[in-house]
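Chemist: only geometry, no sequence info:
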């Protein structure tokens, strides 16, 4: 049980005891609901329950607070309690409880802070990135990759059942345009006087694909009709882009349980039905489909949308929205109860119609859209618009090549998704405390150095060579049941308080879809460790003090590494 939960139970017991003996007369009692005081001088935790109970008890908030404090049962968790201001109940934890956090972290290791969601919590499908396979990823896609992957990691650590999915937009006219763009470049490279059509993909990567086809297969496609050549190159170029997307996502450390092809929505089974036809029939059965001017419409205005939406045009062509209808219905048919989509902020106008389609089937609230702002790229404070290499947009792969995966992910996660990110390439490459990812990783590396110095030289060498893990090294030098009572310095207590917050932080970050909070936590924990390292020498003559501080150092290592892992960032042992 977390410290906060223990404290809330103690306060609730005190309120119940005060009601039982008549000190507080009220029909119901608000929950203790503890929170961190803004000023650490006011204690470790505070409750406003007395102020929320005053009217119910027909007493002043301070009198209610005094009644609660007087009924707090004997316990080993609370060191002191005081009533402040209009009726705040401020609580200071005992050193022993904070020291117990060190023991808990070292015992649970990577499972520290792991939560369980309420029974019956929904099975979640998390869809993100989902870029068209018609060009390389831009840096904005990198933000969605980092956000979605970290969100899944955090939610899974909090106990949620999360399935990650990439939706491949590989159906429709954009694929034909892409294939035709490559075909025209192919013919131009072979010396034909062919102009690029107005509707085309004009990036240099299109010419690179065409040149690759020439290098591999020569003039094989030269004598085909335009339609045949477009069809052939559409599939070749599509596969090249899809392979590139897989490769870049792998480099980002982002994995998906499924790459879902839009094309599969139009494939009929042995009964002659497809996901498209099944989703349309299900919507029609609910009374939300109409035919007008030869087209098939979703009557979304009946559910609060500003207007009805076309699903099938009068000429029989399926709209992009029809694919979305089929895809979301298919997700539900696969057993997912709650759907989360991460989209760019430019899709905000698309949200309502998608919410309406889930409501039309009888699943209101089943779709959650996380809208994210874009990334502004800078170099030494100057905006970067184009790639130096190609003169076009800077791709995600180029950014990874220049600053590395860790810096890319960490900085993409450094702010809430509803805020734009200003990503300075040169700042991300700095090897000093001004770079937050370097600052946090350096704290972890420094801890590993301390543990190696404290170990037997042979064990230290084995750890440095990767023959044993840092956890195994720490276990050899720090007894599991070592005495932690020497940990009483304020720098030590501050570290332990911060580690005690981890489980609650993960739970709230998962609930609020806010992994960015872990970047702030990692920086705070690293800062507290650096302060501790300055104020408290670890390798000292007093064996009991040294062992206790080594245990604290090891616990900090575990929590730092765990925090970074939930962000998808590495925790280096040497820097």
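Modeler: Cool, the structure landed. The structure presented is a predicted model; accordingly, all values stated were derived computationally and were not measured.

Chemist: for the rest of this, base every contact and every neighbour count on C-alpha atoms.
Modeler: OK.

Chemist: which residue packs closest to residue 565, ignoring adjacent ones?
Modeler: Nearest non-adjacent residue to residue 565, counting by C-alpha to C-alpha, 6 or more residues apart in numbering: residue 571, 7.6 Å away.

Chemist: wait, is that neighbour part of a helix?
Modeler: No. Under the criterion used here (DSSP: H, G, I helix; E, B strand; the rest coil), residue 571 is coil, not part of a helix.

Chemist: quick one: contacts for residue 324?
Modeler: By C-alpha atoms under 8 Å, 6 or more residues apart in numbering, the residues touching residue 324 are residue 354.

Chemist: one step back: measure the residue nearest to residue 565 to residue 564 for me?
Modeler: Counting by C-alpha to C-alpha, to the nearest Å, the gap between residue 571 and residue 564 amounts to 7 Å.

Chemist: again with residue 246
Modeler: Distance from residue 246 to residue 564, counting by C-alpha to C-alpha: 23 Å.

Chemist: cool, residue 452 as well?
Modeler: Counting by C-alpha to C-alpha - residue 452 and residue 564 are separated by 21 Å.

Chemist: then residue 209?
Modeler: Distance, residue 209 to residue 564, using C-alpha to C-alpha: 37 Å.

Chemist: between the two, which is the more surrounded one?
Modeler: Between residue 209 and residue 564, counting by other C-alpha atoms under 10 Å, residue 564 is the more crowded of the two (23 against 20).

Chemist: please identify the helix or strand for the more buried one.
Modeler: Mapping residue 564 onto the secondary structure by DSSP states H and E places it in helix 543-566.

Chemist: name the helices or strands packed onto that helix?
Modeler: Based on contacts counted as 3 or more C-alpha pairs under 8 Å, 6 or more residues apart in numbering; DSSP states H and E, the elements that helix 543-566 packs against are helix 95-108, helix 139-157, helix 436-454, helix 490-500, helix 516-535.

Chemist: where along the stretch 51-200 of the chain do the strands fall?
Modeler: In the stretch 51-200 of the chain, the strands defined using DSSP state E, counting those that start in this stretch lie at 78-84, 88-93, 123-127, 161-168.

Chemist: same for the last one, what does it pack against?
Modeler: It stands for strand 161-168. Applying 3+ C-alpha pairs under 8 Å, 6+ apart, one finds that strand 161-168 makes contact with strand 123-127, helix 139-157, strand 258-261.

Chemist: relative to residue 18, which of those is closest?
Modeler: Using C-alpha to C-alpha as the criterion, the shortest distance between residue 18 and the helices and strands packed on strand 161-168 is 38.2 Å, found for helix 139-157.

Chemist: residues in contact with that closest one?
Modeler: Applying C-alpha under 8 Å, 6+ apart, the set of residues contacting helix 139-157 from outside is 113-115, 126-129, 131, 161-162, 164, 249, 252, 254-255, 342-343, 372, 374-375, 394-396, 399, 408-409, 412-413, 417, 506-507, 509-511, 513-515, 566-568.

Chemist: putting a second one here so we can go through both:
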């Protein structure tokens, strides 16, 4: 993907380019020796008193420049010109802090109003084709909380990456050919090898009773029912997650992808036989030990199926793979990467590992029903707290951390509940626009320079951060910053609204400017909620 870069034309990028040009100028004039410039990091300072943006470039290149960092910072700043920057200060050992001009703030608002929902779009991804495979739960039972957590996270990530210019395909891999299907068959037949329990197994047993005693046939029929009548409706209708493709492991095998992958690996002399089994030299690609592809009894391993699936993705032209797995699959990363490289995949591979979720209320773990056996089904949770609340809560935490889902807070209908708080902010924005229309007040971009109140500035600053946030999340493959940003934006809005009267008949120009700020905030908050997959209500 290359070096991360902010949206072309964003304030962050403008400052970064201006610093680069200034350093190049100093080298050309002989004020500095020639050296290779690193990526210039322009960040938001931890404290607002340190300006709108800051950089530590003087500290980074001081050694190459042969200068004291602070002296170098002074040299950079001396003839630094950027219309959007009103003031520059040097802090500490050589940090350079930038304070934006009034025009910079008004330009941002005008840009948001012009772009609408496109604000924050970028071409960081440059159309790279991404296969985003997630959930992929075995078709052997209901989806649980972990499936919901990973599902919501990866779905939101796809939305973010599309906004950042990637071509993303959401895919569900159906494990309908392996041992899990046999286990389901045994469970439905209730023989000595049964492993699954719960009301759904009883229902399947009743529906398939008397059809056949063949374990695999029963398992395959049961898996088809689970997939089409339980998993797909829950994913599409209850979780509101869209998959572009559902790929069957069984069909991949029938289409010859597994055999084709094994043939390629053999041809590359990357396999060997030992103890009657066929092995892949995965240690040559960074794995901790070699892995079995075909067992001594001639049966192919799940790892062999993965080889076929990776080959299938390669043939479809994907240049990036994103895999969202449960915590129990963490040890599988090394071998997955190894077989992908062995097959010749040269693109990026990213893994999202989803840790366990506990449902708690008042500090005590909650069990909801016995329909799904000993797990909590995601659709039961959504039925209890609502789709938006469930999705928002799961997105609040990085998936690689253990999570306690606070049922008490999720059921709260007040500002204590972050979902209610953020959605209420959007509804308030819509209400202000309706009241303005009734009062005959309209947006006027020519009066945006009137927005100089500290609370107005803080709100606009937050809006400026949105495009940078989108690209950072797309680069890092994370989205838990979205709920945090939504809450922070709602905080800024409520603070602004408390101190600044939007509709003031005595000052129409200021009212028109503040209405523009309301409209821009509604656009950005609405887009933030869309990226999360959470609704943005006009009324509450």
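Modeler: Thanks, I have it. Here the structure is a predicted model, which is why all the values come from computation and not from measurement.

Chemist: on that earlier part again, which of the contacts of helix 139-157 of structure 1 fall in helices?
Modeler: Counted as lying in helices by DSSP state H, out of the contacts of helix 139-157 of structure 1, are 249, 396, 399, 408, 409, 412, 506, 507, 509, 510, 511, 566.

Chemist: most widely separated two among the residues you listed?
Modeler: Largest separation among those by C-alpha to C-alpha: 399 and 507, giving 31.6 Å.

Chemist: ok, the two, which is more surrounded?
Modeler: More crowded of residue 399 of structure 1 and residue 507, by other C-alpha under 10 Å: residue 507, with 23 against 19.

Chemist: quick one: contacts for the more buried one?
Modeler: 115, 155, 158.

Chemist: what does residue 41 of structure 1 give?
Modeler: Going by C-alpha under 8 Å, 6+ apart, residue 41 of structure 1 touches no other residue.

Chemist: and residue 320 of structure 1, by the same measure?
Modeler: Listed by C-alpha under 8 Å, 6+ apart, the contact partners of residue 320 of structure 1 are 172, 311.

Chemist: so how far is residue 93 of structure 1 from the residue nearest the centre of structure 1?
Modeler: Compute the mean C-alpha point of structure 1, and by C-alpha atoms, centre = their mean the closest residue is residue 151, 2.3 Å away. Look at residue 151 of structure 1 and residue 93 of structure 1: by C-alpha to C-alpha, they are 32 Å apart.

Chemist: repeat for residue 449 of structure 1
Modeler: Using C-alpha to C-alpha, residue 449 of structure 1 is found at 31 Å from residue 93 of structure 1.

Chemist: so the two - more neighbours on which side?
Modeler: When residue 449 of structure 1 and residue 93 are compared on other C-alpha under 10 Å, the one with more neighbours turns out to be residue 93, at 20 against 17.

Chemist: how about the more buried one, what's its match in structure 2?
Modeler: In structure 2, the residue equivalent to residue 93 of structure 1 is residue 100, according to TM-score structural alignment.

Chemist: map residue 432 of structure 1 onto structure 2.
Modeler: In structure 2, the residue paired with residue 432 of structure 1 is residue 414, using TM-score structural alignment.

Chemist: you'd agree that match is up against residue 420?
Modeler: Yes. Counting by C-alpha atoms under 8 Å, residue 414 of structure 2 does reach residue 420; the two are 6.3 Å apart.

Chemist: tell me who's in contact with the nearest residue to residue 494 of structure 2 once chain neighbours are set aside.
Modeler: Spatial nearest neighbour of residue 494 of structure 2, chain neighbours left out: residue 425 (7.4 Å); criterion: C-alpha to C-alpha, 6+ apart. For residue 425 of structure 2, the set of contacting residues under the criterion of C-alpha under 8 Å, 6+ apart consists of 490, 493, 494.

Chemist: and residue 425 of structure 2? What does it align with in structure 1?
Modeler: Aligned by TM-score structural alignment, residue 425 of structure 2 pairs with residue 443 of structure 1.

Chemist: again with residue 50 of structure 2
Modeler: Under the alignment (TM-score structural alignment), residue 50 of structure 2 maps onto residue 42 of structure 1.

Chemist: which residue packs closest to its match, ignoring adjacent ones?
Modeler: Nearest residue to residue 42 of structure 1 in three dimensions, chain neighbours excluded: residue 90, at 6.2 Å (C-alpha to C-alpha, 6+ apart).

Chemist: again with residue 208 of structure 2
Modeler: residue 218 (7.3 Å).

Chemist: residue 183 of structure 1 now?
Modeler: Spatial nearest neighbour of residue 183 of structure 1, excluding adjacent residues (C-alpha to C-alpha, 6+ apart): residue 230 at 5.7 Å.

Chemist: how much space between that neighbour and residue 170 of structure 1?
Modeler: Residue 230 of structure 1 sits 15 Å away from residue 170 of structure 1, going by C-alpha to C-alpha.

Chemist: among residue 414 and residue 420 of structure 2, which residue is more densely surrounded?
Modeler: Each of residue 414 of structure 2 and residue 420 has its neighbours counted (other C-alpha under 10 Å); residue 420 has more, 18 against 12.

Chemist: state the distance from that one to residue 153 of structure 2.
Modeler: Counting by C-alpha to C-alpha, the gap between residue 420 of structure 2 and residue 153 of structure 2 amounts to 20 Å.

Chemist: from the chain's centroid, how far away is stretch 27-47 of structure 1?
Modeler: Computed by C-alpha atoms, centre = their mean, to the nearest Å, the chain-centroid distance of stretch 27-47 of structure 1 equals 29 Å.

Chemist: what sits against the equivalent of residue 11 of structure 2 over in structure 1?
Modeler: Under the alignment (TM-score structural alignment), residue 11 of structure 2 maps onto residue 3 of structure 1. Applying C-alpha under 8 Å, 6+ apart, one finds that residue 3 of structure 1 lies in contact with 97, 500.

Chemist: switch the cut-off to 10 Å
Modeler: Residue 3 of structure 1 makes contacts with 9, 77, 93, 97, 98, 100, 101, 497, 500, 501, 503, 504, as judged by C-alpha atoms under 10 Å, 6 or more residues apart in numbering.

Chemist: repeat that for residue 434 of structure 2.
Modeler: Taking C-alpha under 10 Å, 6+ apart as the contact definition, residue 434 of structure 2 lies against 428, 440, 441, 538.
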